[in-house]
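1. Got a predicted model here, sequence first, then my questions.
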Amino acid sequence: MARLVLRGVKKRFKTTDVLHGIDLEIGDREFVVFVGPSGCGKSTLLRLIAGLDPITEGEFFLNEQRMNDVAPSKRGIAMVFQSYALYPHMDVYENMAFGARLMGLDKTEVEARIAEASRMLRLDELLKRKPRELSGGQRQRVAIGRALVRKPEVFLLDEPLSNLDAALRSDVRLEIARLHRSIGGTMIYVTHDQVEAMTLADRIVVMNLGRIEQVGSPRELYETPANTFVATFIGSPKMALIDVIRQGDRVGIADGGSIGLSNMPDAGDRLKIGLRPDALTISPDMDSEGFSASVVYTEYLGDNAYAYARLADGTLISVRTPPTSSMNRMRPCGCRSSSQRHISFPPKMVGD
């Protein structure tokens, strides 16, 4: 069992405040991902949990035991860093055994734990190799295995895939997901890549400027963002935010067009709406409900394609289009809310 509670946690480096009062609870066997832009404080928060840096203010509890003054080696927490941090003069077996031996385990127990971790991570054929003889993905699996051998209550992973190429990132991401299902431990994973966050997490903690903006499941963050930061950070391409003016049960767009909203909020005349790419479609019918925009460029991604268009006020929006559609030249076109298809994620009102 591993339940973590952070209450009012702050971190200050000299005169610079990095974390501004973090309140968070993480349940047993949960996979939680910290996500946010560079410099938002997610890695700093992970280091406070690991005990590598002291907490300036606030408290951290693990299984109801206060951890503020407990040494990192006594917390029952293992951390996998962005850099592999393997000993270059040791082979894979010795790298995995080093931490277990420091715990005072006997030889038989160390061998049993390495055999189990090696089997889970498919490292059996690599145990006699040195780190220089391994690929990036293999090195990262060894780093994960070294943590696994310690059998910690909590796994901390600090951007473990950032040094890998796209193909290896996908492979190792699957390994981590499979590992969590196998061992059932509590995992906290830090990344700036929202694809990793959306595919791995039970819950995502969205951070910005040293504060938590929202905590929720991937679906909750995508469908019901708490504010404009979360709305534009989660989703790729990102949600477009458009300033509009209330016109009864409709809102007016910059080009003179308008959109009807089924749930008009009780707010002022000047509003902001969020439009996701999959809530829009390119329509040849200029008289259908919607608004006009000029296509700037398109992206073909194989299974998907996106058109990027500008409104009259310069706002850039993105529209998901069928990959079979042909848009051979940049020209003004109708960028309209679909009246023929169901919109599963309709435009939502978001506010700070």
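-> Here it is on my side, so go on. Residues are numbered from 1 along each chain as shown.
2. from here on, contacts and neighbour counts on C-alpha atoms
-> Fine.
3. Just give me the neighbour total for residue 332.
-> 13 (other C-alpha atoms under 10 Å).
4. and it, how far is that from residue 292?
-> From residue 332 across to residue 292, the span is 8 Å (C-alpha to C-alpha, to the nearest Å).
5. go on, residue 299?
-> Plainly put, residue 299 is 20 Å away from residue 292 if you go by C-alpha to C-alpha.
6. the more surrounded of those two?
-> residue 292 (23 against 13).
7. And the next helix or strand past the helix or strand containing the more buried one?
-> Counting by DSSP states H and E, the element that carries residue 292 is strand 291-300. Per DSSP H and E, strand 291-300 leads on to strand 305-310 as the next helix or strand towards the C-terminus.
8. Would you mark the buried spots in that following strand?
-> 305, 306, 307, 308, 309, 310 (16 or more other C-alpha atoms under 10 Å).
9. Please identify which pair of those lies farthest apart.
-> Across these, the longest distance by C-alpha to C-alpha is 17.0 Å; it joins 305 and 310.
10. rewinding a little: buried residues in the strand holding residue 292?
-> Quick answer for strand 291-300 (16+ other C-alpha under 10 Å): 291, 292, 293, 294, 295, 296, 297, 298.
11. also this one, for the comparison:
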Amino acid sequence: MGLDEVASKPHEALAAHLADKMDAVNTLIRARMASRHAPRIPEVTAHLVEAGGKRLRPLLTLASADMCGYSGDYDVHLAATVEFIHTATLLHDDVVDESAQRRGRPTANLLYDNKSSVLVGDYLFARAFQLMVETGSLRVLDILANASATIAEGEVLQLSAARDLRTDESIYLQVVRGKTAALFSAATEVGGVIAGAPEDQVQALFDYGDALGVAFQIVDDLLDYEGDAKATGKNVGDDFRERKLTLPVIKAVAAASDEERTFWKRCIEKGDQRDGDLEHALSLLHTHGALDQTRADAMAWVAKARVSLETLPAHPVRDMLGGLADYVVARIN
């Protein structure tokens, strides 16, 4: 891979810059996935952890610590912690959503069973807390424990909000800040904390992670209606078929006529979907400019992420994090 190609994908530039640290994270993850008494645990976790993915969240922890001048080893512990929390939530999410695929592969709950997925997810949460404690930092423990609780709250809120046409943008943002942005912001914040960074820099790292996480989820929701299935790994309209009330639909419902609202109620709330409904839904999204408005929202959150970086010290990693924010929305431009 040439330098230009690496530069065009900032997460790969970050991974290259932090390659030694990421190798240590992956080694630690494999060691802590092991279980002497329950071989099902490493089987299930390896299926998901080894499935690929960008390891974006642990990279954010390592990058934040590196940018703030950290030279110890506990950033590796925290990066592994963040990945364990993320993996645990994926295992639980796939059970809740009754998903059959993730990253183009069968989900663990499909290959094994729901009980195994839930219990192994619990095991990973426990491992995550062991790793947190080993850092000896109560503040780190507080940040990641709060993030774990916030993630669970966001998922529960989504259960009630996802198919309710009364869900507005403020509730949507609350869900996104819970299920997605909370771990992004915790990942960046703990990197600064373990490095002993000044409070204004720790806050800036939190703000960057929060804004990046919100933008990341908005882009994901937008791509469900206008993305390339080969690039996203999802079919266009999956969220519609699963009756998820995401930001583009929330915007279209807010502008809907009585007749259009009846359509959304039938498809989303009642689950009565018929041939041609997805095409009609896409037509309504375009009619009310919902997709363009959603795109503008994602761009605004990326701008917030970039502003947050201005408080942080000049550093090659800071430039990479700025590029990463731009890369999140590059897929929708």
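-> Here it is on my side, so go on. Keep in mind the model is a prediction, meaning the values are calculated, not measured.
12. Once they're superposed, tell me the TM-score.
-> Once the chains are laid over each other, their TM-score by TM-score structural alignment, normalised by the length of structure 2 reads 0.30; 161 aligned residues with a C-alpha RMSD of 6.2 Å.
13. that older thread, ok, so of the buried residues of strand 305-310 of structure 1, who is nearest residue 24 of structure 1?
-> residue 306 (36.8 Å).
14. In space, what's closest to the closest one - neighbours in sequence excluded?
-> Nearest residue to residue 306 of structure 1, sequence neighbours excluded (C-alpha to C-alpha, 6 or more residues apart in numbering): residue 320, at 4.5 Å.
15. What is the neighbour count of that neighbour?
-> Neighbours of residue 320 of structure 1 (other C-alpha under 10 Å): 20.
16. tell me the SS of it?
-> strand (DSSP: H, G, I helix; E, B strand; the rest coil).
17. What ranges does the stretch 151-300 of structure 2 have for its strands?
-> Here the stretch 151-300 of structure 2 has no strands by DSSP state E, counting those that start in this stretch.
18. circling back: quick check: the residue nearest to residue 306 of structure 1 vs residue 57 of structure 1, distance?
-> Between residue 320 of structure 1 and residue 57 of structure 1 the computed distance is 46 Å (C-alpha to C-alpha).
19. The residue nearest to residue 306 of structure 1 contacts residue 299, correct?
-> No: between residue 320 of structure 1 and residue 299 there is no contact under C-alpha atoms under 8 Å: 9.6 Å.
20. Need the residues touching each of those two.
-> 305, 306, 307 (C-alpha atoms under 8 Å, 6 or more residues apart in numbering).
21. Not counting sequence-adjacent ones, nearest residue to the last one?
-> Translated: residue 307 of structure 1. Nearest non-adjacent residue to residue 307 of structure 1 (C-alpha to C-alpha, 6+ apart): residue 298, at 4.3 Å.
22. List the contacts of that neighbour.
-> 305, 306, 307, 308, 327.
23. Spatially, what comes nearest to the fourth one if we skip its sequence neighbours?
-> For residue 308 of structure 1, the nearest residue in space outside its immediate sequence neighbours is residue 318; the separation is 4.4 Å by C-alpha to C-alpha, 6+ apart.
24. Could you tell me how many residues sit around the one you found?
-> 27.
25. roughly how far out does stretch 150-159 of structure 2 sit from the chain middle?
-> Offset of stretch 150-159 of structure 2 from its chain centre (C-alpha atoms, centre = their mean, to the nearest Å): 13 Å.
26. If we go by neighbour counts, what in it is buried?
-> Buried positions in stretch 150-159 of structure 2, judged by neighbour count with 16+ other C-alpha under 10 Å: 150, 151, 154, 155, 157, 158.
27. just curious, which of these is nearest to residue 30 of structure 2?
-> Among these, and counting by C-alpha to C-alpha, the member closest to residue 30 of structure 2 is residue 151, at 24.1 Å.
28. about what we covered before: a markdown table for the shared contacts of residue 320 and residue 299 of structure 1, including distance to residue 48 of structure 1?
-> Shown next, in a markdown table, are those (distance: C-alpha to C-alpha, whole Å):
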| residue | distance to residue 48 of structure 1 |
| --- | --- |
| 305 | 42 |
| 306 | 41 |
| 307 | 43 |
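29. rewinding a little: the contacts of residue 298 of structure 1: which two are farthest apart?
-> Maximum pairwise distance among the contacts of residue 298 of structure 1 (C-alpha to C-alpha): 11.5 Å, between 308 and 327.
30. Checking my notes, residue 110 of structure 1 in a strand, right?
-> No: counting by three-state DSSP, one finds residue 110 of structure 1 to be helix, located in no strand.
31. Can you tell me the closest non-neighbouring residue to residue 14 of structure 2?
-> Once flanking residues are discounted, residue 14 of structure 2 sits nearest to residue 320: 6.6 Å by C-alpha to C-alpha, 6+ apart.
32. Could you double-check that that neighbour sits in contact with residue 12?
-> No: applying C-alpha under 8 Å, one finds residue 320 of structure 2 not in contact with residue 12, separated by 9.6 Å.
33. Could you identify the helix or strand that succeeds the helix or strand where residue 213 of structure 1 lies?
-> Using DSSP H and E, residue 213 of structure 1 sits in strand 211-216. Moving toward the C-terminus from strand 211-216 of structure 1, the next helix or strand (DSSP H and E) is helix 218-223.
34. now for that next one, which elements pack on it?
-> Where contact means 3 or more C-alpha pairs under 8 Å, 6 or more residues apart in numbering; DSSP states H and E, helix 218-223 of structure 1 is packed against helix 228-233.
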